[in-house]
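Asks: Let's see this in three dimensions:
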Amino acid sequence: MKDIINAINHWIQVLPKEYNSMSETEISNRPLPNKWSKKEILGHLCDSAINNIVRFVKIQYSEQPYVIQSYNQEQWVAVQNYQGRPLGEILTLFQNLNKQVINIIMNIPAEKLTYLCDTGNTQQTLQWLIQDYIAHMEHHINKQILIKGHD
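Replies: Modelled structure (predicted):
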């Protein structure tokens, strides 16, 4: 878990610098009408944190396997209007939500990392879900945010 905490802390520090080095056009441009802008991708990462905070907490005390509730990612991004919000607000939200994720991870007793959750396709452990959280985050950061002109 220490590696995951370090990775999240890394992005809490680095991502604002990366975004602040980009032009407004670069962060707001949608490469295609049905694709998110870099600003909306950051909002999506906030939504992921919100949903996973709930999961990481509930798995620890709910009957196993805890059934993961999916969410409509497109609607979450649209309804919260990340595209129309100031970048600074979204960056602060990203940082604060991920500080909370770290707080939760740091306080999970080791034996609870083996607790099971039902993802809809399979059963996985809480530890797997936490690893998947950072893998998902880094996928979006490395494949869409940090490259010039994402698709």
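Asks: CA atoms for contacts and neighbours, from now on please.
Replies: Will do.
Asks: Asp118 versus the nearest residue to Lys58 once chain neighbours are set aside, what's the distance?
Replies: Nearest residue to Lys58 in three dimensions, chain neighbours excluded: Tyr66, at 7.7 Å (C-alpha to C-alpha, 6 or more residues apart in numbering). Tyr66 sits 6 Å away from Asp118 when distances are taken as C-alpha to C-alpha, to the nearest Å.
Asks: For these two, indicate the residue with more neighbours.
Replies: Neighbours were counted for Tyr66 and for Asp118 using other C-alpha atoms under 10 Å; Tyr66 has more, 21 against 15.
Asks: Now do that one against Ile108, distance only.
Replies: Counting by C-alpha to C-alpha, the gap from Tyr66 to Ile108 is 16 Å.
Asks: which SSE is the residue in the chain sticking out farthest from the centre in?
Replies: Distance from the C-alpha centroid of the chain peaks at Glu63, with 24.9 Å (C-alpha atoms, centre = their mean). Take DSSP states H and E as the rule and Glu63 turns out to sit in neither a helix nor a strand.
Asks: Between the two ends of stretch 135-147, how far is it?
Replies: 17 Å.
Asks: Identify the residues contacting the residue nearest to Lys58.
Replies: Contacts for Tyr66 (C-alpha atoms under 8 Å, 6 or more residues apart in numbering) come out as 58-59, 116-118.
Asks: out of those, which are buried?
Replies: When the contacts of Tyr66 are checked for burial by 16 or more other C-alpha atoms under 10 Å, the buried set is 59, 116-117.
Asks: For the nearest residue to Thr119 once chain neighbours are set aside, give me its contacts.
Replies: Nearest residue to Thr119, sequence neighbours excluded (C-alpha to C-alpha, 6+ apart): Ile68, at 5.4 Å. For Ile68, the contacting residues are 55, 117-120, by C-alpha under 8 Å, 6+ apart.
Asks: and this one, so I can compare the two:
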Amino acid sequence: MMFAEVINELKPAIYDWAQKLISLDDELISTRRNSQNRSIRQIVGHMVDSASNNTHRAVHLQYRKSPLEFPNYATYGNNDRWIAIQNYQDEDWQELVQLWKFTHLHFLHVISVIDPQKLKKQWIADKNVSVTLEEMVLDFPRHFQLHLSEINQLINITL
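Replies: Alright, predicted model coming up:
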């Protein structure tokens, strides 16, 4: 299976973290902030946005002309706009965690069925920066783990 390593790394983590996240109390998920001034709620929401945007890129890159012009939600502060506009801070926590879980599981499904002939197709990530479909998928676990590390740090802060 294509990207089996990525899937085998992330799938157990998604299930483990979904249980861990759901058990966190409201004060913890709402008040503690990371260096970007994001709460755990907002980090989880950002991860939903990331998985969703990457799913859309993976689909578009398989049938549209390369290099693909696709909005990069993560630059120029746009990811913070996404977090604010969607108001993850006030979303029902149980629903948000389920959305996080299933958005990531769906992304894993999508990458498991990518046409190998499309792996070198590119999207324009920024001025003078193009990323292939393969690079995007292979980089996803790093981004995923980065945000889980941020959440873990916030969980383990001793007040």
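Asks: And the TM-score between them?
Replies: Remark: TM-score between the superposed chains equals 0.88 [TM-score structural alignment, normalised by the length of structure 1]; 148 aligned residues with a C-alpha RMSD of 1.8 Å.
Asks: sorry, back to before: and the gap between the residue farthest from the centre of structure 1 and Asn9 of structure 1?
Replies: 31 Å.
Asks: Next, please give the residue ranges for the strands of structure 1.
Replies: Counting by DSSP state E, one finds strands in structure 1 at the ranges 66-67, 116-118, 123-125.
Asks: ok, back up a step: now render the buried ones among the contacts of Tyr66 of structure 1 as TSV, adding distance to Lys38 of structure 1.
Replies: Output for those, formatted as TSV (distance: C-alpha to C-alpha, whole Å):
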residue	distance to Lys38 of structure 1
Ile59	31
Leu116	33
Cys117	31
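Asks: Counting neighbours, what do you get for Ser62 of structure 1?
Replies: Residues near Ser62 of structure 1, counting by other C-alpha under 10 Å: 14.
Asks: which one in structure 2 is aligned with Gly84 of structure 1?
Replies: Applying TM-score structural alignment, one finds that Gly84 of structure 1 aligns to Asp90 in structure 2.
Asks: counterpart of Phe107 of structure 2 in structure 1?
Replies: Using TM-score structural alignment as the criterion, Phe107 of structure 2 maps onto Val101 of structure 1.
Asks: residues in contact with that match?
Replies: Counted by C-alpha under 8 Å, 6+ apart, Val101 of structure 1 has contacts 49, 52-53.
Asks: With Thr132 of structure 2 instead?
Replies: In this structure, Thr132 of structure 2 makes contact with 119-123, judged by C-alpha under 8 Å, 6+ apart.
Asks: gap between the corresponding residue of structure 1 for Gln19 of structure 2 and His10 of structure 1?
Replies: Gln19 of structure 2 maps onto Lys17 in structure 1, with residues paired by TM-score structural alignment. Separation of Lys17 of structure 1 from His10 of structure 1 (C-alpha to C-alpha) stands at 11 Å.
Asks: Could you do Asp3 of structure 1 as well?
Replies: To His10 of structure 1, Asp3 of structure 1 is 10 Å away according to C-alpha to C-alpha.
Asks: Out of the contacts of Ile68 of structure 1, which are shared with structure 2?
Replies: Checking these against structure 2 (both residues aligned by TM-score structural alignment, their matches' C-alpha atoms under 8 Å), the contacts still present are 55, 117-119.
Asks: out of the residues you listed, who's nearest Gln127 of structure 1?
Replies: Minimum distance to Gln127 of structure 1 across the kept ones among the contacts of Ile68 of structure 1 is 10.2 Å, recorded for Cys117 (C-alpha to C-alpha).
Asks: Excluding chain neighbours, give the residue nearest to the aligned residue in structure 2 for the closest one in space.
Replies: Matched by TM-score structural alignment, Cys117 of structure 1 corresponds to Trp123 in structure 2. Leaving aside its sequence neighbours, Trp123 of structure 2 sits nearest to Leu68 (C-alpha to C-alpha, 6+ apart; 4.3 Å).
Asks: And the one you found, what's its match in structure 1?
Replies: Match for Leu68 of structure 2 (TM-score structural alignment): Tyr66.
Asks: For Ile4 of structure 1, see how far away its match is.
Replies: Distance from Tyr66 of structure 1 to Ile4 of structure 1, by C-alpha to C-alpha: 22 Å.
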